[in-house]
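**Student:** quick one, what's the 3D model for this:
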Amino acid sequence: MTGARVLLRTLTATAAAGLLLGGTPAPAYATASATSSGGCRTPAPQAPGTSALHSLNSQGIERTYQLHLPPNYNPRRAWPLILSFHGRGNTGAGTEEFSKLSTLPAIVAYPNGVIGTGDGDRQAWQGAPYAAPGVDDVAFTSDLLDTLEEGLCVDQRRVYATGKSNGAGFTGLLACRMADRIAAIAPVAGAFYPETGQDCRPSRPVPVIDFHGTGDATIPYTGDADRGLPAIPDWVAAWAQRDNCAKRVRDRVTEPDITVSRWVGCDRGAEVRHVAVSGGGHTWPGADIYSGGGYTTQTIEAHQVLWDFLRRHRLPRATNH
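**Tutor:** Down below sits the predicted model:
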């Protein structure tokens, strides 16, 4: 199948996902309003349609990230950018395999965390109790964005963050501290430890779409007081309050195992949405390979649903980096 046909199929499925969850389909690009990064017209660091491992130095630590360019990447056109953060013990490359994010019409970067502490000494992200002490992953994310924007043609108003588990929790921290550079977030099965939300005063309302299984045995949907984990509905409602949303509309059952909650009338066009998977495990909805323990729904594809939501949100021009 040609790159053009793959792109067409992805966009068609994405539009359908938007209608399913109550969204309004939007064009994949808005080049007329794009704010281009300094990397436009710079030769790409790898062939379009490929994924490759890259490195950069951040705070004296050699960090790595998996970078995917869409098949029709053109450095004369500003592209949206998705940052995808892996779960504890996983890798950027591993997340790329099950998430299907690299099928989207966007540049996707999959950063790798630093080995943390505790059980197994696995890669982790700031904000979790097992993260590597002293490592500032927020600063690393800023350095990574600088690197990507210098070497690629990025629409700086359309930078998004998603992730799984510990990586999803980290997107909450980014929304709190980097709202001037991250347009919207899409956590999946998020581990929202207290540090990911302490003193959270974002510089602007941040659109959020959250996915979580009600049967998640790793990060319980109802919370875990012993680990400081909130009930997921409470975490989502807290973002609706931060965004000063006017009301929560009636929940919709869009599939037998999918219930969607929405808060609307938020400041500056923000929106908060929660996708609950009935009986869902610690998994990525729609994954075709292992993404965590428990039931994986196939009634929705998380990458399509989150893209339909994210791509409709942009940073205000006044807050562009």
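
**Student:** C-alpha from now on. contacts and neighbour counts both.
**Tutor:** Noted.

**Student:** roughly how far is stretch 191-206 from the heart of the chain?
**Tutor:** 15 Å (C-alpha atoms, centre = their mean, to the nearest Å).

**Student:** kindly report the same for stretch 271-284.
**Tutor:** 14 Å.

**Student:** repeat that for stretch 256-276.
**Tutor:** 16 Å.

**Student:** compute the first-to-last residue distance for it.
**Tutor:** By C-alpha to C-alpha, to the nearest Å, the extent of stretch 256-276 from end to end equals 11 Å.

**Student:** flag every buried residue along the longest strand seen in the chain.
**Tutor:** Longest strand in the chain by number of residues (criterion: DSSP state E): strand 154-164. Residues 154-164 are the ones in strand 154-164 that count as buried (16 or more other C-alpha atoms under 10 Å).

**Student:** how about stretch 209-229?
**Tutor:** For stretch 209-229, using 16+ other C-alpha under 10 Å, the buried residues are 209-216, 218-221, 223, 229.

**Student:** skipping its backbone neighbours, what lies nearest residue 271 in space?
**Tutor:** residue 207 (4.9 Å; C-alpha to C-alpha, 6 or more residues apart in numbering).

**Student:** chain center to stretch 49-58, what's the gap?
**Tutor:** Using C-alpha atoms, centre = their mean, the offset of stretch 49-58 from its chain centre is 18 Å.

**Student:** please provide the structure for the following sequence as well, for comparison with the first:
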Amino acid sequence: MGNELRWPKLLGSGILLARENVWWVGFLLIFSASCANDQNLADIILDSDPVCEPHSGLGPTSNQLLACTLVQRGLDRSFLIYIPDLYESQDIPAPLLFSLHGYTSSAIINLSYTGFQKLADQHGFLLIYPQGSILSTTGATHWNVGGWTTGSTTNDVEFIEGIIEWASTNYRVDVKRIYSAGMSNGGSMSYHLACHLGSKVTAIASVTGPMTFDTYRDCIPRGSTPVLHIHGLIDPVVPYLGNSVMMPINDVIEYWVQANNCDSQGVETAIIDQDGDGIGGTYTRYENCTSSANVDLYLLDNLGHQWPVIRSGLVRADIDAASIVWGFLSNFEIDGD
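**Tutor:** Okay, here's the model as predicted:
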């Protein structure tokens, strides 16, 4: 695990291309330039095309898992891409799921506990695990979501957009079905993408990660974005009630319920503690939203800052986060169908 924490090597510091409203000006300029000629947008956003090679993160090195490196605004960046056999055997566009790690963590660690690969094998979607950059003030890996990451100079929205453009050019990506899910800071980044890259990210899911106050204040979502949130009620790292740098979860959910024009009262269902571990809870769905962009909330009793799973060897619960996340996200296309 020690070696995994060091992969991939991150060097230098990024350059903040733009933030908040200025970002949209930059986007319009980039979009106009791409319309003026046939230059690949990924070539505009990224300093270099990703260079990929087989990675042994799943055991024996295979072509199913590739480690990719690139340069973005002078900063060395990287990601893993998982290509299931079912994708290779089908000649149809495939959904693309981003899985974003938490603060201080890494792409390979996120791959090890989330459980998305099995679902990708079953359903044939492409799976990308981006690697966050180093936050200079702490020396830890992170995603720039404003708020407590204000010292960051990395434009992670641009990073994800560049990967989307590269993947869409090099693989059969269903551009109407691009999703983002994340743990903790990665969940917060998924909200950030919904706010600032909603034209390309269809739906998002967060496990334990709220919106920061900056993301909340500056959010410019598209018409409607399906949102799923999973949270433990005794999370000591990201309290359900929020704190000075993180929004209360109820406020986050209320924001998206209103943004999507959903019913203000959700339909609540009990999650029964079936295995006696004390981790039951409630599942609430907010329905009748614009373009059927539902908002789903899972609140789990006696669960801390953890990714819920139903399998031996990891923290158990009465829900499996990966299955719930994919089951939710896969219902949606970018036009809301």
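
**Student:** next one: the residue mapped onto the residue nearest to residue 271 of the first structure from the second structure from residue 246 of the second structure, what distance?
**Tutor:** Mapped onto the second structure by TM-score structural alignment, residue 207 of the first structure lines up with residue 226. Counting by C-alpha to C-alpha, the gap from residue 226 of the second structure to residue 246 of the second structure is 21 Å.

**Student:** residue 252 of the second structure now?
**Tutor:** 10 Å.

**Student:** between those two, what contacts are shared?
**Tutor:** 210-211 (C-alpha atoms under 8 Å, 6 or more residues apart in numbering).

**Student:** what sits against the residue nearest to residue 271 of the first structure?
**Tutor:** Counted by C-alpha under 8 Å, 6+ apart, residue 207 of the first structure has contacts 183-185, 243, 270-272, 313.

**Student:** could you give me the PyMOL syntax to select whichever of the residues you listed are buried?
**Tutor:** What follows is the PyMOL syntax for the buried subset of the contacts of residue 207 of the first structure, where burial is set by 16+ other C-alpha under 10 Å:
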select buried, resi 183+184+185+243+270+271+272+313
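
**Student:** for the contacts of residue 207 of the first structure, which one is nearest residue 132 of the first structure?
**Tutor:** Using C-alpha to C-alpha, residue 185 is the member of the contacts of residue 207 of the first structure that sits closest to residue 132 of the first structure, with 23.3 Å.

**Student:** where's the aligned partner of residue 282 of the first structure in the second structure, which helix or strand?
**Tutor:** In the second structure, the residue matched to residue 282 of the first structure (TM-score structural alignment) is residue 305. Here residue 305 of the second structure sits in a region with no helix or strand, counting by DSSP states H and E.

**Student:** neighbours of residue 305 of the second structure, how many?
**Tutor:** Counted with other C-alpha atoms under 10 Å, residues neighbouring residue 305 of the second structure total 19.

**Student:** where's it relative to residue 180 of the second structure, distance?
**Tutor:** 19 Å.

**Student:** tell me the SS of residue 334 of the second structure?
**Tutor:** What DSSP: H, G, I helix; E, B strand; the rest coil gives for residue 334 of the second structure is coil.

**Student:** in this structure it contacts residue 204, no?
**Tutor:** No - Residue 334 of the second structure lies out of contact with residue 204 (C-alpha atoms under 8 Å); the separation is 11.5 Å.

**Student:** coming back round to it: residue range for the longest strand of the first structure in the second structure?
**Tutor:** The aligned range for strand 154-164 of the first structure is 173-183, by TM-score structural alignment.

**Student:** same question, stretch 59-68 of the first structure
**Tutor:** Counting by TM-score structural alignment, stretch 59-68 of the first structure corresponds to 73-82 in the second structure.

**Student:** strands along the second structure, start to end?
**Tutor:** Under DSSP E, the second structure gives strands at 51-55, 62-72, 75-82, 94-100, 126-130, 133-135, 140-142, 173-183, 203-207, 227-232, 267-271, 281-286, 295-300.

**Student:** please identify the deepest-packed of the ones you listed.
**Tutor:** Scoring these by mean neighbour count under mean count of other C-alpha atoms under 10 Å gives strand 203-207 as the most buried, with a mean of 30.
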